[in-house]
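In: The sequence isn't on hand, but the structure is:
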């Protein structure tokens, strides 16, 4: 059975938080012997956290955990309870300047979704994705 773990990094509504989350995620994966996932996981986390800080006004959080089945779950929480807009196919969004994030997530992750969530008494949502460990 794989080792399980769960990390949460709370971040302010600041685009610099995206880089901090990416680097923290890479360190987590490296320390747990999962460096092979780091590039894909960084891309996914960057898209999720970027959406959280660009499209909302409050704080955000990155949560990363590994399930007993060995799946790595990456989620970004934000204070806006409104569901994300469904992504277009990657082919339809590649020429646009914005709006590609969830298309990349859908294309690169094994699965993705969102769920309502409350943190510290604030209503919001988690937008999450899963990456299997090969």
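Out: Here it is on my side, so go on. Treat the numbers as computed from the prediction; the structure is a model and nothing was measured.
In: from here on, contacts and neighbour counts on C-alpha atoms
Out: Fine.
In: The nearest residue to residue 72 once chain neighbours are set aside: how many residues sit nearby?
Out: Sequence neighbours aside, residue 66 is the residue nearest to residue 72 in space, at 4.5 Å (criterion: CA to CA, 6 or more residues apart in numbering). Look at residue 66: counted by other CA atoms under 10 Å, it has 22 neighbours.
In: Put this next to the first one:
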């Protein structure tokens, strides 16, 4: 079996809701060029939710990180400058028609795994909220 090539990209963005569109389009381009277009729709949705939360609920910069592990997993994470844990995801059936509060519920429903961890970037404490998609 051929070895899967791993790669890692990080896109740093300002605290601006337009960054969500920039991240979605950049992520699709990365996945297309790396030959994992099969997960692009789901990855784009999840990245948009993670980055949207990062810029909506914090005042500082944010970052989108996407990488492929040697095992073939696509890992997507959004860093923000707030070290507080995210609110627990609500089940999608409790969200209803409103888009408010659905972000992590979608991540939980669509990703193989998801989680968060405290970390630092730009010299500031913050957190990564991440998810994994099987792409092998």
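Out: Structure received. Keep in mind it's a predicted model, so treat the numbers as computed, not measured.
In: Quick check: the aligned residue for the residue nearest to residue 72 of structure 1 in structure 2?
Out: Counting by TM-score structural alignment, residue 66 of structure 1 corresponds to residue 68 in structure 2.
In: distance of its match from residue 14 of structure 2?
Out: Using CA to CA, to the nearest Å, residue 68 of structure 2 is found at 24 Å from residue 14 of structure 2.
In: and what of residue 107 of structure 2?
Out: Counting by CA to CA, the gap from residue 107 of structure 2 to residue 14 of structure 2 is 22 Å.
In: Tell me which of these two has more neighbours.
Out: Neighbour count, other CA under 10 Å: between residue 107 of structure 2 and residue 14, residue 107 has more, with 24 against 13.
In: and that one, what is it in contact with?
Out: Neighbouring residues of residue 107 of structure 2 by CA atoms under 8 Å, 6 or more residues apart in numbering: 46, 49, 114, 131.
In: Over to the first one. Which of the three states is it?
Out: Following DSSP: H, G, I helix; E, B strand; the rest coil, we place residue 46 of structure 2 in the helix state.
In: and it, what does it touch?
Out: Applying CA under 8 Å, 6+ apart, the residues near residue 46 of structure 2 are 76, 103, 106, 107, 110, 131.
In: Give the aligned equivalent of the fourth one in structure 1.
Out: Meaning residue 107 of structure 2. In structure 1, residue 107 of structure 2 lands on residue 105 (TM-score structural alignment).
In: ok so, going back, would you confirm that the match of residue 66 of structure 1 contacts residue 7?
Out: Yes: under the criterion of CA atoms under 8 Å, residue 68 of structure 2 makes contact with residue 7 at 5.4 Å.
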